[in-house]
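*Asks:* Got a predicted model here, sequence first, then my questions.
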Amino acid sequence: MRILIVDDESSTRSTLQRLMAKLRNAKIDTASNGADGLKLARRHWYDLIITDYHMPKMDGIDLIYNLRQEGYAIPMVLISGDPIEGYAMSAGANLFLQKPIDIDDLRTMLDRLGL
């Protein structure tokens, strides 16, 4: 399994990376903004993309929307402290997770996505 985590906060990236490593034996790549996440997603095949909403250069909604427009059908999850679940889903996210996120949230997310 290969996962891409996109978040501008290094502490969130490292926490998500650590928690996902506990749950799955996965190769995890990270990016600090949506534009770099888009480049990585175009360059590598991922089984899952987890992206924050508020980021510089390109936000998570635009990242998901662009990938969906390009035909990417892989699971994408938007995370945010803002209550924007409807907005996330309309942009093409498979799931929305409200920050702060813990290991139980990630375990439920993986189960719901069948990963």
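*Replies:* Looks like it arrived, so ask away. These figures come from a predicted structure and were not determined experimentally.
*Asks:* C-alpha only now, for contacts and for neighbours.
*Replies:* Will do.
*Asks:* which strands and helices sit next to the helix or strand encompassing residue 67?
*Replies:* Using DSSP states H and E, residue 67 sits within helix 60-69. Contact analysis of helix 60-69 by 3 or more Cα pairs under 8 Å, 6 or more residues apart in numbering; DSSP states H and E lists helix 34-43, strand 76-80, helix 85-91 as its packing neighbours.
*Asks:* hold the first one in mind and look at this next one:
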Amino acid sequence: MNIKDLSVILVEPSQTQRKLIAKQLAALGISHIELFSNGSDTLQALPTSKPDVVISSLYLPDMTGTDLVFEMRDDEELMQTAFMLISSETSLSYLDPIRQAGAVAILPKPFTHDDLYLAMQATLDYVETPDLELHDIDTENIRILIVDDSSMSRKHIRRILEAMEIENITEAGNGAEAASLIDQHYYDLVISDYNMPEMNGQELVDHIREQSGQPGLPILMVTSESNENRLAAVQKSGVSAICDKPFTTESIQSLLQQILLDLST
């Protein structure tokens, strides 16, 4: 499957913007594009259309893009459909819920051809199981704990790990649950979100470093957090790496390769 084979539903209230974005998608070779101007019509069409990805503006006449993606995630038939946001909004309070819902990409408005290409490549990786490989690492015996309050994010990371032939994977929905698991079981790596209820990523790192029986446990923080002071505190606390959310498959693969290779040497 190639980018040109992806099917797209585009939700944009502005006719001018719909035409412009559709033209840019067509420039990537994508021909299967359905256009909508509001969320209600989109939700009605989705079960029949079954697109690979829904690309939406944040502000729609009848709901927000956040409302739209959450409606999709609450529907068993639609919850696995990839979602992408295109918006000029920069406020974390507006964007973070969409990141937490497992968006494959959030593009600025306006965006470049390269921005769109990378976002559609991320969509392709999400739709298809990527062909990934970790070199010089015994993946059969690697034990990884995924910590994220978004079930979609956990599933996406699990798919990537399984594509690397890592099968010993445990999931936790928040930091408190993860801390309990770490106190009871041994892991080779923790992949954690930052913004979580009950115990956030920073608090989980502190627990691992100061209170657990595995103070040297490698931690990959996958986060949408943009506050530089908070990120600096996380980095200072001893995480192995920080990865932006949404993330590309290649970025996760590269970070895991380095972290796990360091672990095995």
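*Replies:* All right, it came through fine. Keep in mind it's a predicted model, so treat the numbers as computed, not measured.
*Asks:* average offset between the helix holding residue 67 of structure 1 and structure 2?
*Replies:* If you overlay the two and look at helix 60-69 of structure 1, the average distance to its match in structure 2 is 0.7 Å (mean Cα distance after the TM-score superposition for structure 1).
*Asks:* What span of structure 2 is that helix aligned with?
*Replies:* Aligned by TM-score structural alignment, helix 60-69 of structure 1 falls on residues 201-210 of structure 2.
*Asks:* Give the buried residues for that stretch.
*Replies:* Applying a neighbour-count criterion of 16 or more other Cα atoms under 10 Å, the buried positions in stretch 201-210 of structure 2 are 201, 202, 203, 204, 205, 207, 208, 209.
*Asks:* next one: stretch 52-60 of structure 1
*Replies:* Taking 16+ other Cα under 10 Å as the neighbour-count basis, stretch 52-60 of structure 1 is seen to contain the buried residues 52, 53, 54, 55, 58, 59, 60.
*Asks:* returning to what we had before: out of the helices and strands packed on helix 60-69 of structure 1, flag the one nearest residue 19 of structure 1.
*Replies:* strand 76-80 (14.8 Å; Cα to Cα).
*Asks:* and that closest one, what other elements does it pack with?
*Replies:* Judged by 3+ Cα pairs under 8 Å, 6+ apart, strand 76-80 of structure 1 is in contact with strand 48-52, helix 60-69, strand 95-98.
*Asks:* need the ones you listed in TSV with distance to residue 31 of structure 1, can you?
*Replies:* Output for these, formatted as TSV (distance: least, Cα to Cα, whole Å):
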stretch	distance to residue 31 of structure 1
strand 48-52	9
helix 60-69	11
strand 95-98	18
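*Asks:* before we move on, the earlier item: which of the helices and strands packed on helix 60-69 of structure 1 sits most buried?
*Replies:* For these, the largest average neighbour count (mean count of other Cα atoms under 10 Å) is found in strand 76-80, namely a mean of 25.
*Asks:* still on that earlier bit, for the helices and strands packed on helix 60-69 of structure 1, give me a markdown table that also has distance to residue 13 of structure 1.
*Replies:* Written out in a markdown table, the entries for these read as follows (distance: least, Cα to Cα, whole Å):
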| stretch | distance to residue 13 of structure 1 |
| --- | --- |
| helix 34-43 | 12 |
| strand 76-80 | 12 |
| helix 85-91 | 20 |
